[in-house]
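Engineer: need coordinates for the following:
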Amino acid sequence: MRERNIPAIFIPQEFLDSWDRETFGLVEYDDKVIDSYSLSQESKYFLIKAGLPESASPFLTFESSLNGGGVKLTEKYDDANPLYSKYIYVGFTGNGHPICIDELNDEVIYIDYDNENEEVFINSSITQFTESLLVYVDFIEKIKAENGRRAFLERKATNASIEWVANRLEEIDADSLTQGAFWKEELNNFHC
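Structural biologist: From the prediction side, this is the model:
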């Protein structure tokens, strides 16, 4: 397995060069709509130039502008609380919870409908999120090599592999491993 060397400044082309587009295609967002948001220029540029994967581990699905992605959560769901107008919908988790970008601070979150609509932190920015997705792909390859092809589905990983991915995720975005955060909870699902 070739470990990715993720640069300090992650740009769309580096993501495009690293992502396996033949296996996991990419979704595109309407540049005029994305440009109208008050996201950082870095986030806008990334979404317009690279987009997001159609799907990614762990069980995440993303929707293009043509399929209802890249719009305010309140536009996607007519019955959404007006407080959610600050969220730009980009996809959903394996449990169907919407994945969004907070327009006020560029954070990537999901809304846990099963837990009183709790906003669950994923990453501090879209670039850190996509970097984390790439590292997670490496983690899955690593645990499959160690524990067999069903290791990810069976949630089997060595302590060393879990420590390795945790260190990589922390290098990318230390906040992503705080208690209750998406990546922290994901790693808590593994056993030796």
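Engineer: all contacts plus neighbour counts: C-alpha atoms, from now on.
Structural biologist: Fine.
Engineer: packing partners for the top helix by length along the chain?
Structural biologist: Ordering each helix of the chain by length in residues (DSSP state H) puts helix 126-147 first. Secondary-structure packing of helix 126-147 (3 or more Cα pairs under 8 Å, 6 or more residues apart in numbering; DSSP states H and E): helix 12-18, helix 41-49, helix 151-154, helix 159-172.
Engineer: list the buried residues of it.
Structural biologist: Under the neighbour-count criterion of 16 or more other Cα atoms under 10 Å, helix 126-147 has 126-144, 147 buried.
Engineer: ok, the closest residue to K49 other than its chain neighbours - how many residues close by?
Structural biologist: Across the structure, with Cα to Cα, 6 or more residues apart in numbering as the measure, the residue nearest K49 apart from its sequence neighbours is P12 (6.2 Å). Neighbour count for P12, taken as other Cα atoms under 10 Å: 19.
Engineer: for the comparison step, fold the sequence that follows:
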Amino acid sequence: MILPEEFNDKWDIKNNGPLIKVNSKDLSNLNFSNQLKEFLSVGGIPETPPPYLELTSSEAFLRPITDTFDMPEEFRKYWFLGSNGNGDPICIVEDHEHIVFLNSSDQYKEVFINSSLNQFAECLLSYSLMIDKAIEINGEDAYIDNDIPDSTLNWLRKEIERIDSKSMEDECFWSFEIHNLCES
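Structural biologist: The predicted structure is shown next:
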């Protein structure tokens, strides 16, 4: 699993955008593990990473989703991180710190992304590296045109499987994302 400092060093801010870091004092009273708190304060999370995610630094960031959106109380266990390309909320599940999104077109059904914030960040890093590899091989518009070599997609699939095998199960975010890249 990637360490916060390692992620911070490997994330290419120039090409992939800034990292959001949370002041450790702002995290001290939250009921999260020290590992998660350290990742948020030292490593940070990308603000607008591919694939079309928007992780926000607004007031809504890292609060129970029910404090920001009009949602039933049973959603209080979800802590808001941002949204995916469809506008579905990406959250940390309070009790086990999994990263999920809530599918707004399916009654906010929970869709698994990663087992931890560290693994989520590492998958985002691998996805960004996949884009870089595709561009290197097939030119500047390779990702936009979905002209990604099979070898590069296979590399990404193996990388995400290595990082967090659960994230590649059917009906999970990363499995779906890679499937879409392969089908287009």
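Engineer: quick one on the thing from earlier: reformat the helices and strands packed on helix 126-147 of the first structure as CSV; add distance to S55 of the first structure.
Structural biologist: Putting these into CSV (distance: least, Cα to Cα, whole Å) gives the following:
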stretch, distance to S55 of the first structure
helix 12-18, 14
helix 41-49, 15
helix 151-154, 16
helix 159-172, 19
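Engineer: which ones are touching the residue nearest in space to the middle of the second structure?
Structural biologist: Closest residue to the average C-alpha location of the second structure: F120 at 4.7 Å, with Cα atoms, centre = their mean. For F120 of the second structure, the contacting residues are I99, I113, N114, by Cα atoms under 8 Å, 6 or more residues apart in numbering.
Engineer: quickly find the element holding the aligned residue in the first structure for the second one.
Structural biologist: Spelled out, that is I113 of the second structure. I113 of the second structure maps onto I122 of the first structure when the alignment is built from TM-score structural alignment. I122 of the first structure is part of strand 118-123 when elements are defined by DSSP states H and E.
Engineer: that strand vs the second structure, average distance?
Structural biologist: Between strand 118-123 of the first structure and the corresponding residues of the second structure, superposition yields a mean separation of 0.7 Å, by mean Cα distance after the TM-score superposition for the first structure.
Engineer: and that strand, how far out from the chain middle?
Structural biologist: When C-alpha coordinates are averaged (Cα atoms, centre = their mean, to the nearest Å), strand 118-123 of the first structure and its chain have centres 11 Å apart.
Engineer: which elements pack onto that strand?
Structural biologist: On the basis of 3+ Cα pairs under 8 Å, 6+ apart, strand 118-123 of the first structure makes packing contacts with strand 108-112, helix 182-188.
Engineer: read off where the longest one ends up in the second structure.
Structural biologist: I take that to be helix 182-188 of the first structure. By TM-score structural alignment, helix 182-188 of the first structure lines up with residues 173-179 in the second structure.
Engineer: one more: the first one?
Structural biologist: The counterpart of strand 108-112 of the first structure in the second structure, using TM-score structural alignment, spans residues 99-103.
Engineer: give me the mean distance between the matching stretch and the first structure.
Structural biologist: Mean deviation for stretch 99-103 of the second structure: 0.6 Å (mean Cα distance after the TM-score superposition for the first structure).
Engineer: what residues does that stretch touch?
Structural biologist: 83-84, 88-93, 108-117, 120.
Engineer: and what of stretch 152-172 of the first structure?
Structural biologist: Applying Cα under 8 Å, 6+ apart, the contact partners of stretch 152-172 of the first structure are 128, 131-132, 135-136, 139-140, 142-144, 146-147, 151, 176-177, 187, 189-192.
Engineer: start and end residues in the second structure for it, please.
Structural biologist: Aligned by TM-score structural alignment, stretch 152-172 of the first structure corresponds to residues 143-163 of the second structure.
Engineer: buried residues in the matching stretch?
Structural biologist: Taking 16+ other Cα under 10 Å as the neighbour-count basis, stretch 143-163 of the second structure is seen to contain the buried residues 143, 146-149, 152-153, 156-157, 159-161, 163.
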